[in-house]
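1. Show me the folded form of this:
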Amino acid sequence: MPGIARIAPCLWFDDQAEQAVELYLSVFPNSRITGTARYGEAGREFHGKTPGSVMTVAFELDGQPFTALNGGPVFRFNEAISLQVFCDSQAELDHYWDTLSEGGDPQARQCGWLKDRFGVSWQVVPTVLADMLEGGDSPRGQRVMAALLQMQKLDIATLQRACEG
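-> This next block holds a predicted model:
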């Protein structure tokens, strides 16, 4: 299966797949649409979509393959699955957080998690966080966790200060 990723997320939207992909492509570098499939007459009694309307958009975000599906209102996103964005700097973290959270659910923002305007959950976290939390039951890990729990958008400098004690 050359050229096809073994595992790739499929995101089920009601009918906003194209709009979501447009947003995500504008946020992440090295991103592109790799294909679009449209509904036909076959199966219309099940999907109820107009022939010719977009069924799926295959795309890549910074090289990671995804599919966005216009599957109708049957399923909704929830926090049981989220997409993680690892950031090397506060500027990078601010960019992803601010852009992805715009128009999203302000009540769903805690500890680096957010929901975008389409209901997709994201975790925007610094790459150093895993090291800071290593040995979570250690005094250092407890200080970092206590600081983390007070934040919506993560602040790397504050987490670093907590890590150092």
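2. Every contact and neighbour count from this point should use C-alpha atoms.
-> OK.
3. same for the strand or helix carrying residue 46, what does it pack against?
-> Using DSSP states H and E, the element containing residue 46 is helix 44-47. Using 3 or more CA pairs under 8 Å, 6 or more residues apart in numbering; DSSP states H and E as the contact test, no helix or strand touches helix 44-47.
4. quick one: the strands in this protein?
-> Ranges of strands within the chain are 10-13, 32-38, 54-61, 64-70, 83-87, 113-115, 121-126, based on DSSP state E.
5. Now render those as CSV, adding mean neighbour count and distance to residue 152.
-> CSV is the format used below for the strands of the chain (neighbours: other CA atoms under 10 Å; distance: least, CA to CA, whole Å):
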stretch, mean neighbour count, distance to residue 152
strand 10-13, 19, 24
strand 32-38, 14, 30
strand 54-61, 21, 24
strand 64-70, 20, 26
strand 83-87, 16, 15
strand 113-115, 25, 7
strand 121-126, 23, 10
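6. Output these in CSV; the columns should cover distance to residue 24.
-> Shown next, in CSV, are those (distance: least, CA to CA, whole Å):
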stretch, distance to residue 24
strand 10-13, 12
strand 32-38, 10
strand 54-61, 7
strand 64-70, 11
strand 83-87, 12
strand 113-115, 13
strand 121-126, 12
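7. Of all those strands, which one comes closest to residue 140?
-> Nearest to residue 140 among these is strand 121-126; the distance by CA to CA comes to 16.9 Å.
8. relative to strand 83-87, how tilted is that closest one?
-> In terms of direction (axes from the mean of the first three to the mean of the last three CA atoms, to 10 degrees), strand 121-126 departs from strand 83-87 by 20 degrees.
9. next up, for comparison:
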Amino acid sequence: MKVTQNLWFDKDMEAAISLYTSLIPDSALEWTSALPAESPSGPADSVKIAAFTIGGQRYQAFEAWRSDAFNHTFSIFVECETQAEIDRLWEALGEGGKFEQCGWLQDRWGVSWQIVPKRLGELTRDPDRAKAGRVAEAMLKMVKLDIAGLEAAAKG
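-> Okay, here's the model as predicted:
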């Protein structure tokens, strides 16, 4: 049994996949195709399908008319080791999209991403709950997450 996330784009599916797979290691486009039959989403060959991986995780995508936009009920969570990784992904994925609090952004296609330092999880799981609380409060005030700021909050 295999589990695969599916993303449904109304346009520019291949551009989105190209960006995603260029930014994150262990990512690749596996294949693309067009649905050869007419469907509720369009005439023959107008509905595109692709399979790809992002960070070793399987995805499938469609490009066709859709009635529902992407929203926060599905997001792609990327845990980064360094601030440089956060900064690089933040700028590339956020270009033409919108930035949100707590490390969230929506890319130009509307897909929600959480760009988070690995250190955040470590700090918020600290047995010193006052320390973890200070880190959480600092994170809630940030848009792009800043490892140095989180570390400073942990120290008090």
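10. Could you find the counterpart of residue 97 of the second structure in the first structure?
-> Counting by TM-score structural alignment, residue 97 of the second structure corresponds to residue 104 in the first structure.
11. still on that earlier bit, which one of the strands of the first structure lies closest to residue 97 of the first structure?
-> strand 121-126 (6.2 Å).
12. quick check: that closest one aligns to which part of the second structure?
-> The alignment of strand 121-126 of the first structure onto the second structure (TM-score structural alignment) spans residues 112-117.
13. Distance from the matching stretch to the middle of the chain?
-> 6 Å (CA atoms, centre = their mean, to the nearest Å).
14. same thing with stretch 72-84 of the second structure?
-> Its chain's C-alpha centre and that of stretch 72-84 of the second structure lie 6 Å apart, by CA atoms, centre = their mean.
15. Check stretch 126-134 of the second structure too.
-> Stretch 126-134 of the second structure sits 27 Å away from the centroid of its parent chain (CA atoms, centre = their mean).
16. Tell me the buried residues in it?
-> Residues of stretch 126-134 of the second structure classed as buried by neighbour count (16 or more other CA atoms under 10 Å): 131-134.
17. Out of these, which comes closest to residue 50 of the second structure?
-> residue 132 (41.4 Å).
18. How about that closest one, nearest residue that isn't a chain neighbour?
-> Once flanking residues are discounted, residue 132 of the second structure sits nearest to residue 124: 4.4 Å by CA to CA, 6 or more residues apart in numbering.
19. which ones are touching that neighbour?
-> The contact partners of residue 124 of the second structure, taken as CA atoms under 8 Å, 6 or more residues apart in numbering, are 131-133, 135-136.
20. With residue 115 of the first structure instead?
-> By CA under 8 Å, 6+ apart, the neighbours of residue 115 of the first structure are 100-101, 104-106, 108-109, 121-122.
21. Next: residue 66 of the second structure.
-> 8-10, 41.
22. can we see that at 10 Å?
-> Contact analysis of residue 66 of the second structure by CA atoms under 10 Å, 6 or more residues apart in numbering lists 8-11, 40-41.
23. Counterpart of it over in the first structure?
-> When the first structure is aligned by TM-score structural alignment, residue 66 of the second structure is paired with residue 73.
24. before we move on, the earlier item: what residues does the match of strand 121-126 of the first structure touch?
-> Outside stretch 112-117 of the second structure, the residues that reach it (CA under 10 Å, 6+ apart) are 70-83, 85-87, 89-90, 93-94, 97-107, 144-147, 150.
25. try stretch 131-142 of the second structure
-> Contact partners of stretch 131-142 of the second structure, identified using CA under 10 Å, 6+ apart, comprise 100-104, 120-126, 129-130, 145-147, 149-156.
26. Of those residues, just the buried ones, ChimeraX syntax please.
-> The ChimeraX selection below is limited to those of the contacts of stretch 131-142 of the second structure classed as buried (16+ other CA under 10 Å):
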select :102,103,104,120,123,124,145,146,147,150,151,153,154
